[in-house]
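> just to be clear, the model below is a prediction. Sequence and coordinates:
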Amino acid sequence: MNDVNQDVAQSFTWTLREYGAGQQQRRTLKVPAGGGIVGRSDEADLCIPVTAISKRHAKLWAENGILCVEDLGSTNGTHHNGIRVQTARLHEGDLIQFANAVFRVGQVEESRNDGTLQEGLIPWAQTLLTFEKLLSERAVIPHFQPIVTMDRQSTSGYEVLARSNLPELQNPAKMFHVAERLGQNAALSELMREEAARLLCEAQHFDAVVYVNTHPDEFGTDRLTTSLENLAAAFPMLKFMIEIHEGAVTELAEMRKLQSTIRSLGMQLSYDDFGAGQGRLMELVEVPPDVLKFDMQLIRDIDQASACRIDLLRSLVRIAKDAGSITLAEGVETEAEHEVCVDLGFELGQGFLYGRPSPAPPSMPSAN
C-alpha cells in the first residue's frame, strides 16, 4: 500500500497558488518533491519575502500522497482554511495561510508541467531586495517632461516621472507594483519628490514650476501634510505644483483641507488625469485646482473625433476655466492633436510632441 501511494505521490506535484487581493500578480509555487521550509529568508526552500512571515515559518512535506504542514513557532501563525493550526493535512482546494500570505493548495501532473511553476519565489525575493536598495540607496532617477504654453513660446513647467536604472524596477508600473505589496507607496512617492527637488536645486533651475505626483494612498493622511511641509522647508526656492490623481479626489472636506495646506506652503494644486474616471465635476467646481490636467485618453486622436466628443471636451474646458483653473492637455503627440487642443481653448500642453521625459535636470542640455 505504501508503494502504491508513493507512486501516486510521485505522479503529481503539489502547488501553492497566490490568493492575494487586488491586481497583484498570482504565482504558482512548486513544492519541492522532498518537501521543504517556508519562510521569508532566501535560505528557505519556498521563499515568500513578506515582512509578516517568519524566517523559518513552516514546514511542508508529502506523506502517503497527502501534503502536510507544520508551523515552526512562527510569530504570526499558520492557518488552514481560516483556522490557526500547529499541524494539518492539506487537500487540493484548501487555503493555507502563512501570516498574511494566502495560497490555494493544488496539484498538477508532472507530465503537464509547462515550465511556469517556480521553485519558491526566488525571482520575487530578488525583486524585493532590489526595492529595498532603491529606497535605502535612493536609487531613483527622476525624469522631467516639459509642460509648454500652447503657443509654444515658453516652457511653464516640468512633470517629474518615476524611473530607475535597477533592472527589475526600471519603470513606475514595476516600482509601484512592488511598493503596493510592501505597503511602501507613500515612501516611494516621497523619495521621488525629494530626489527631483534635489536635482533641480543642484542645477540651479528655479524658474519653471515642478509638477510632483502624490499616490492615492497618501491622500487625506497626516503623512502627506508632513511630507509637503518638509519639502517646502528643504527647497524654498522651488515652485511646486502638487498633483492629486483624479481618482483620489473623493471628499470635499479633505480636498479643502489639502488645498489650504498647499497654499499655506506657497505651493499650487493640480488634479491629474481628469476624465479618466468619473470626471468629478462637483469637486472641480467646489474645490477648483490651479491646474486641471485632462487625461490623455480624452486627447488621443481628438482630431479624428466626432463632433459630439469635441463639443463635450469644449464644454469641460469652459467649465474648468469658469471655475478658475488653467487647463492642460496631456498626451499630445501629433500636430493635428495640438491644433484641435488650441481651438478647444487649452492653455498648456504636455506630450511627446513637445518633449520626451529626460533624466537630466531641465536647465541642462538633454536630447528629447
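Cool, the structure landed.
> contacts, neighbours, all on C-alpha from now
Noted.
> can you tell me how far residue 319 is from residue 279?
12 Å (C-alpha to C-alpha, to the nearest Å).
> hmm, I typed the wrong one, I wanted residue 15.
44 Å.
> the two: who's more crowded?
residue 15 (23 against 16; other C-alpha atoms under 10 Å).
> list the buried residues in stretch 304-321.
310, 313-314, 316-318, 320-321 (16 or more other C-alpha atoms under 10 Å).
> oh, that last question was meant for stretch 197-210, not what I typed.
Neighbour counts over stretch 197-210 (16+ other C-alpha under 10 Å) mark 197-201, 205, 208-210 as buried.
> just the endpoints, please. Distance across that stretch?
Span of stretch 197-210 from end to end, C-alpha to C-alpha: 8 Å.
> how about the helices in this protein?
2-11, 122-136, 172-182, 185-202, 222-234, 252-264, 281-286, 296-299, 307-322, 335-344 (DSSP state H).
> dump the ones you listed to a markdown table, plus distance to residue 80.
As requested, the helices of the chain are exported to a markdown table (distance: least, C-alpha to C-alpha, whole Å):
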| stretch | distance to residue 80 |
| --- | --- |
| helix 2-11 | 21 |
| helix 122-136 | 24 |
| helix 172-182 | 22 |
| helix 185-202 | 30 |
| helix 222-234 | 37 |
| helix 252-264 | 41 |
| helix 281-286 | 46 |
| helix 296-299 | 45 |
| helix 307-322 | 53 |
| helix 335-344 | 57 |
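> nearest residue to the middle of the chain?
residue 176 (2.8 Å; C-alpha atoms, centre = their mean).
> how many residues are close by the nearest residue to it once chain neighbours are set aside?
Using C-alpha to C-alpha, 6 or more residues apart in numbering and skipping the chain neighbours, the partner closest in space to residue 176 is residue 185 (6.4 Å). Using other C-alpha under 10 Å, residue 185 has 20 neighbouring residues.
> below is an additional structure, to be compared with the one above:
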Amino acid sequence: MLPTVLFLDDEPELTRGVARALRKASFRVVTANSVEDARTVLAREEVHVVVSDERMPDMSGSSFLSELRTEKPDVTRILLTGHGDLDVAQSAINRAEIFRFLRKPCPPDELESCLTEALTARDRYLAWAEHEQREHARQSTNSTFGSALGGLWLAMQPIVRPDGTLFAYEALARVPHGTFRGPLELFESAHELHRTTELERAVRANAALLASQLPAGLKLFVNVEPSSLGDAELYDDASPLSRVASRVVLEITERAPLRSIVDLEGRIARLREMGFMLALDDFGAGSAGFTAFATLRPDVAKLDMDMVRGIDKSDVQQRTVRSMIHLCKDLGVMVLGEGVETDGERETLRELGVELLQGYLVGKPAPPPPVGRQSEG
C-alpha cells in the first residue's frame, strides 16, 4: 500500500494541479482546501506526510502543523511559504519541527523530490524509534530480571504415595512481588535476555539448600530445562546441587527438543552416576513425550495433566493411562499423576496403579517450612 501525502492549500485549482502532477509518484496524494477538511482526512485515514500552505484563512499553516506535531507526532510536516513568510517559516521549523519549508510557487519535480525524501526520512526515524523502544524495554526487563533473580525463592509442593505418606516435594520457582507476574514470565524473559543458564543455576542453588534440609528418605524434584543439560556446572561434583544429588530428582521439561543436546545419552549416564534420579514431565503429551521417554528412560514419568483431568469420567483416558502404566511398570519406571484436584481423580488413579500423586487436592505449593519441620507422614 502506497504511503499517503496530504496537501493543504486554500486554492482548489492549485490542489487539483498538484494531484495531477504527482499522480504517478511513488506515494498517494489527497488534498484539502481548509484546515477543517484536513482534520477530517486525518481522522479518516492514515497520513504519512502533510504539506500545508502557511497562509490559510481559518488558521495559519505553521499553527496547524504545530498542533499536528502534538496530536500525530509520527506525521512528517512540510510548510509552503511565500517570499514574505521567511521569518514565520524559521519560527515554524523550531515550533512545529518542520521537516522542510518550500517556497511558493514550488515546481512539481522539486515537490516530489522533497516528499520522497520526507517519506524516506520518516521510515528511518520510525525504525530508529522502534529500535530505541525495544532497547528501552529490554533494559527495563533486564533490570526487573535482576531484581527477580535476587529475590528468587522456591515453593514446595508435596508428592505422596497412594496411602498419603510423603514421598517428595517439588521445588517451584517463585518471584518477589513487584517484578514479574509469575514464574512463566520469568523464564520467558530469561530466554529473551539469553540469561536462562543464570536463572537455572540460581534455581539449582536454592534447591540444593532445600534438599539438604529435608529429612532422610525424602526427595526433591527440581525442574531442569533441556538447555541446562548442556551446562557444565550441572555435572560439576563441586556444584551445590551435585553435593545432594542422591536426594534430588531432576525433572526434565520439554520447552525445547531434547535431540538438540549434544551427547545426550552420555550426559544422562553421567547424571545417574552422580546419584541423581530423573523424571520426565508431561508424559503422554503427544509423540514428543514418548520420544523423550524412550531417550531418557526416566525413573519417574509424570502423566500430562490433561490425561489426569477428569479421568474418573472418561473411559478412554482410563484405558490410555492403564496402558502407559503397564509400559512403565515393565521398564521399572514409577508413574506420577500430576494435577490431581478431585477425590474422583485420586481414587481412579489409585485403582489404575499410579504410584505417586501430586496436585492441589494433595497439597498446594507453599513456602518451605522451618528447618526440621518437614516430615514423611
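Received the coordinates, thanks. Note that this is a predicted model, so its numbers are computed, not measured.
> TM-score for these two?
Laid over one another, the chains give 0.64 as their TM-score (TM-score structural alignment, normalised by the length of structure 1), with 275 aligned residues with a C-alpha RMSD of 3.4 Å.
> could you measure from the aligned partner of the residue nearest to the centre of structure 1 in structure 2 over to residue 289 of structure 2?
Matched by TM-score structural alignment, residue 176 of structure 1 corresponds to residue 187 in structure 2. As for residue 187 of structure 2, its distance to residue 289 of structure 2 is 21 Å (criterion: C-alpha to C-alpha).
> between residue 319 and residue 279 of structure 1, which contacts overlap?
Common contacts of residue 319 of structure 1 and residue 279 (C-alpha atoms under 8 Å, 6 or more residues apart in numbering): none found.
> circling back to that earlier point, the residue nearest to residue 176 of structure 1 matches what in structure 2?
Per TM-score structural alignment, residue 185 of structure 1 is aligned with residue 196.
> same question, residue 258 of structure 1
So, by TM-score structural alignment, residue 258 of structure 1 is matched to residue 267.
> and for residue 303 of structure 1?
Per TM-score structural alignment, residue 303 of structure 1 is aligned with residue 312.
> quick one, what contacts that match?
Contacts of residue 312 of structure 2 (C-alpha under 8 Å, 6+ apart): 318, 344-345, 347-348.
> could these go into a markdown table alongside distance to residue 302 of structure 2?
Shown next, in a markdown table, are the contacts of residue 312 of structure 2 (distance: C-alpha to C-alpha, whole Å):
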| residue | distance to residue 302 of structure 2 |
| --- | --- |
| 318 | 15 |
| 344 | 19 |
| 345 | 15 |
| 347 | 17 |
| 348 | 16 |
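> nearest to residue 142 of structure 2, of the residues you listed?
Of all those, residue 142 of structure 2 sits closest to residue 345, with 41.7 Å by C-alpha to C-alpha.
> neighbours of that closest one, how many?
For residue 345 of structure 2, using other C-alpha under 10 Å, the count is 19.
> what does it correspond to in structure 1?
Looks like residue 345 of structure 2 aligns to residue 337 there (TM-score structural alignment).
> am I right that its match is in contact with residue 299?
Yes - applying C-alpha atoms under 8 Å, one finds residue 337 of structure 1 in contact with residue 299, separated by 7.1 Å.
> map residue 167 of structure 1 across to structure 2 for me.
Looks like residue 167 of structure 1 aligns to residue 178 there (TM-score structural alignment).
> for residue 143 of structure 2, see how far away its match is.
Residue 178 of structure 2 is 12 Å from residue 143 of structure 2, where distance means C-alpha to C-alpha.
> more crowded one of these two?
Neighbour count, other C-alpha under 10 Å: between residue 178 of structure 2 and residue 143, residue 143 has more, with 13 against 9.
> can you tell me what that one aligns to in structure 1?
Counting by TM-score structural alignment, residue 143 of structure 2 lines up with residue 129 in structure 1.
> so what's the closest residue in space to residue 354 of structure 2 that isn't next to it in sequence up against?
Take residue 354 of structure 2 and drop its neighbours on the chain: the residue closest to it by C-alpha to C-alpha, 6+ apart is residue 335, 5.4 Å away. Residue 335 of structure 2 sits next to 300-303, 325, 328, 354-356 when contact means C-alpha under 8 Å, 6+ apart.
> cool, and residue 127 of structure 1?
168-169, 178.
> so residue 14 of structure 1 makes contact with residue 104?
No - using C-alpha under 8 Å, residue 14 of structure 1 makes no contact with residue 104, being 10.6 Å away.
> of those two, who's got more company?
residue 14 (25 against 19).
> map that one across to structure 2 for me.
Using TM-score structural alignment, residue 14 of structure 1 lines up with residue 74 in structure 2.
> next one: that match from residue 91 of structure 2, what distance?
Counting by C-alpha to C-alpha - residue 74 of structure 2 and residue 91 of structure 2 are separated by 20 Å.
> what does residue 77 of structure 2 give?
On the measure of C-alpha to C-alpha, residue 77 of structure 2 and residue 91 of structure 2 end up 14 Å apart.
> please report the distance of residue 315 of structure 1 from residue 309 of structure 1.
10 Å.
> same check, this time on residue 66 of structure 1
On the measure of C-alpha to C-alpha, residue 66 of structure 1 and residue 309 of structure 1 end up 61 Å apart.
> which residues touch residue 279 of structure 1?
Taking C-alpha under 8 Å, 6+ apart as the criterion, residue 279 of structure 1 is in contact with residue 246.
> now it: how far from residue 217 of structure 1?
19 Å.
> and for residue 187 of structure 1?
For residue 187 of structure 1 relative to residue 217 of structure 1 (C-alpha to C-alpha), the value is 10 Å.
> who does the longest strand seen in structure 1 touch, helix- and strand-wise?
Secondary structure of structure 1 per DSSP state E: the longest strand is strand 101-109. Packing contacts for strand 101-109 of structure 1, counted by 3 or more C-alpha pairs under 8 Å, 6 or more residues apart in numbering; DSSP states H and E, involve strand 12-18, strand 95-98.
> go again using 10 Å as the cut-off
helix 2-11, strand 12-18, strand 28-30, strand 78-80, strand 87-90, strand 95-98 (3 or more C-alpha pairs under 10 Å, 6 or more residues apart in numbering; DSSP states H and E).
> mean shift between the last one and structure 2?
With both structures laid over each other, strand 95-98 of structure 1 and its partner residues in structure 2 are 5.9 Å apart on average (mean C-alpha distance after the TM-score superposition for structure 1).
> now that strand: how far from the chain's centre is it?
26 Å (C-alpha atoms, centre = their mean, to the nearest Å).
> could you say what helices and strands that strand packs with?
strand 12-18, strand 78-80, strand 83-85, strand 101-109.
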